[in-house]
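A.B. asks: Have a look; sequence and predicted model below, questions after that.
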Amino acid sequence: MSAKRVVALIPAYNEAKYIAATVTALAALPEVDEIVVVDDASTDRTAELAAAAGARVISLPANSGKGAALNKGSDQIKANIVMLLDGDLGDSAKEARLLLEPVLTGLADMTVAHFPPPRRKGGFGLVKGLARKGIKFYTGLEMQSPLSGQRVMTRPVMDKLLPFASGYGVEVGLTIKAARAGFKVLEVPVQMTHAETGRDLKGFWHRGRQFCHIARALARAALVK
């Protein structure tokens, strides 16, 4: 066990297909002291399966979105280092150890997972492009994976970033906040995988919402110096 208390915080909505494997993979990491899953009012067995795999489950009464789930979970954990991870990583969640090492050793205040290229074509890069350009404009950071939700940070970083933005703008918002506050942000290559959206109606609808949420997060950043 690490001398510093490490807690993995996972917001999850209808992740019954992956959540048990995700929790099991994280539980196998010797540095991780606790795994907390915030069940965002799932309509499947996400909460039940997460608990059975060894996670502490916090259940929200109504679906509130990723940012709200993270805000709720952050209030109920005690940690020196916090890992923010998605519920659909499955066995590849074990790669989170690569994100943890630079923070444990003081090389970074926050690490961000840089994923390998997607296994299938999704959108046309508009969402990622907006996020990347927005982050660079406000902070000067060149991010390869600006939308990555897989992050590790010290508790002081998390406290500075709270509350997290709502919707799909949460990652962009917290990156800008962290950089502006003077924290060292480091991208780390990983071999993680997760559920991917394709070039179908559902996928384009998802990315359209992402684009709008990120645009709002960037607009808010312009108002906060």
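C.D. replies: Great, that's in hand.
A.B. asks: Could you use CA atoms for every contact and neighbour count after this?
C.D. replies: Will do.
A.B. asks: what sits against the closest residue to Gln150 other than its chain neighbours?
C.D. replies: Once flanking residues are discounted, Gln150 sits nearest to Leu85: 4.7 Å by C-alpha to C-alpha, 6 or more residues apart in numbering. By C-alpha atoms under 8 Å, 6 or more residues apart in numbering, the contact set of Leu85 is Ala8, Leu9, Ile10, Pro11, Ala93, Gly149, Gln150, Arg151.
A.B. asks: this is the comparison structure:
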Amino acid sequence: MPAYNAAQTLRSTFFAIPSGVADKVLLVDDASSDRTVEVAKELEIQVIEHPHNVGYGGNQKTCYMEALRQGADVVVMLHPDGQYDPKVLGDMVAAIQSGKGDIALGSRFLAPGAARKGGMPWWKFLANRFLTTCENLVLGLHLSEYHTGYRAYSRRFLETVPFLRNSNDFVFDTQILVQAAAFDFAIAEVPVNTKYFSEASSVNFRVSTVYGLKTLAVLGGYLLHRLGLKSRLFKH
């Protein structure tokens, strides 16, 4: 769980995780100003605290490196803000363990109309559709979306791709999926319900716009890589 100011939603998210699915829950706190760390410790969740805020991508780097250090075979990223349904966590793990892919994405778009029914703002919906179309065209894939924050990765994948070279901000999520394509890893999708509400973490229009532009830049860098102008993001 990459966490930032998630004290209000952490408890309910944690208790919604199906029993027997996760061997261990790890929370990395990115210098929250609320009681996220205290709540996590009350729940007996293992906590790693960043002394200062390093960003969403930087938080994920700590999560994955620590999970690998502890011997995890499958690592699931679940936001502690309650936006994504923890009940499908088992389906995410099963998709990897059954060999469907080394990455499993919790997609809000597999079920028709699910994203809008869950409260996704119209401008995020349109941006998601535009960027996903661009990514499918550039990467030669047929995913229903690339911008979910609900993801599972195999140990083999995380030990192969150079994710530590990625950005510390939100575009980390784009970079790691483009790396998956560059290294020929299969990506599975699992339908997931989502909900948008005031306590859930959600980036604003300005940050989302910057994220969208950075996503297009990553795709451009990947195309140049394919044309011979090699990028360190897409090679060992």
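C.D. replies: Good, I have the coordinates. Quick caveat: nothing in here was measured; it's all calculated off a predicted structure.
A.B. asks: if I line the two up, what does the residue nearest to Gln150 of structure 1 land on in structure 2?
C.D. replies: By TM-score structural alignment, Leu85 of structure 1 lines up with Leu78 in structure 2.
A.B. asks: Export the contacts of Leu85 of structure 1 as TSV, with columns for neighbour count and distance to Phe124 of structure 1.
C.D. replies: Compiled in TSV, those are given as follows (neighbours: other C-alpha atoms under 10 Å; distance: C-alpha to C-alpha, whole Å):
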residue	neighbour count	distance to Phe124 of structure 1
Ala8	25	32
Leu9	25	31
Ile10	27	28
Pro11	25	27
Ala93	26	27
Gly149	17	20
Gln150	22	22
Arg151	24	25
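A.B. asks: ok, those in structure 2: which stay?
C.D. replies: Retained in structure 2 by both residues aligned by TM-score structural alignment, their matches' C-alpha atoms under 8 Å are the following of the contacts of Leu85 of structure 1: Ile10, Pro11, Ala93, Gly149, Gln150, Arg151.
A.B. asks: Alignment lookup: the fifth one to structure 2.
C.D. replies: When structure 2 is aligned by TM-score structural alignment, Gln150 of structure 1 is paired with Tyr150.
A.B. asks: again with Val38 of structure 1
C.D. replies: Per TM-score structural alignment, Val38 of structure 1 is aligned with Val28.
A.B. asks: Same question for Ala51 of structure 1.
C.D. replies: Using TM-score structural alignment, the equivalent of Ala51 of structure 1 in structure 2 is Lys41.
A.B. asks: For its match, which non-adjacent residue is spatially closest?
C.D. replies: Here the residue nearest Lys41 of structure 2, using C-alpha to C-alpha, 6+ apart, is Val47, at 7.2 Å.
A.B. asks: Please apply the same query to Ala188 of structure 2.
C.D. replies: Excluding the flanking residues, the one nearest Ala188 of structure 2 by C-alpha to C-alpha, 6+ apart is Ala104, at 4.6 Å.
A.B. asks: Quick check: that neighbour vs Asn5 of structure 2, distance?
C.D. replies: Distance of Ala104 of structure 2 to Asn5 of structure 2, given as C-alpha to C-alpha, to the nearest Å: 26 Å.
A.B. asks: cool, Ser98 of structure 2 as well?
C.D. replies: When Ser98 of structure 2 is compared with Asn5 of structure 2 (using C-alpha to C-alpha), they lie 35 Å apart.
A.B. asks: list the contacts for Phe164 of structure 1?
C.D. replies: Residues in contact with Phe164 of structure 1, defined by C-alpha under 8 Å, 6+ apart, are Gly67, Ala68, Leu70, Asn71, Val170, Gly173, Leu174.
A.B. asks: swap in Leu174 of structure 1?
C.D. replies: Shown in contact with Leu174 of structure 1 (C-alpha under 8 Å, 6+ apart): Leu161, Phe164, Ala165.
A.B. asks: so what's the closest residue to Ser145 of structure 1 other than its chain neighbours up against?
C.D. replies: Spatial nearest neighbour of Ser145 of structure 1, excluding adjacent residues (C-alpha to C-alpha, 6+ apart): His114 at 5.3 Å. Going by C-alpha under 8 Å, 6+ apart, His114 of structure 1 touches Gln144, Ser145, Ser148, Glu187, Val188, Pro189, Val190.
A.B. asks: Check Arg151 of structure 1 too.
C.D. replies: Applying C-alpha under 8 Å, 6+ apart to Arg151 of structure 1 gives the contacts Met83, Leu84, Leu85, Leu99, Met110, Thr111, Val112, Ala113.
A.B. asks: you'd agree Val76 of structure 2 is in a helix?
C.D. replies: No - counting by DSSP: H, G, I helix; E, B strand; the rest coil, Val76 of structure 2 is not found in a helix; it is strand.
A.B. asks: Burial check on it, number of neighbours?
C.D. replies: 24 (other C-alpha atoms under 10 Å).
A.B. asks: now the one 5 residues further on
C.D. replies: Burial of Asp81 of structure 2 is recorded as 26 neighbouring residues (other C-alpha under 10 Å).
A.B. asks: what's the answer for Thr24 of structure 1, then?
C.D. replies: Thr24 of structure 1, neighbours per other C-alpha under 10 Å, totals 20.
A.B. asks: For the contacts of Arg151 of structure 1, please prepare JSON lines with the additional fields distance to Arg209 of structure 1.
C.D. replies: Formatted as JSON lines, these follow (distance: C-alpha to C-alpha, whole Å):
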{"residue": "Met83", "distance to Arg209 of structure 1": "25"}
{"residue": "Leu84", "distance to Arg209 of structure 1": "22"}
{"residue": "Leu85", "distance to Arg209 of structure 1": "21"}
{"residue": "Leu99", "distance to Arg209 of structure 1": "28"}
{"residue": "Met110", "distance to Arg209 of structure 1": "26"}
{"residue": "Thr111", "distance to Arg209 of structure 1": "26"}
{"residue": "Val112", "distance to Arg209 of structure 1": "22"}
{"residue": "Ala113", "distance to Arg209 of structure 1": "22"}
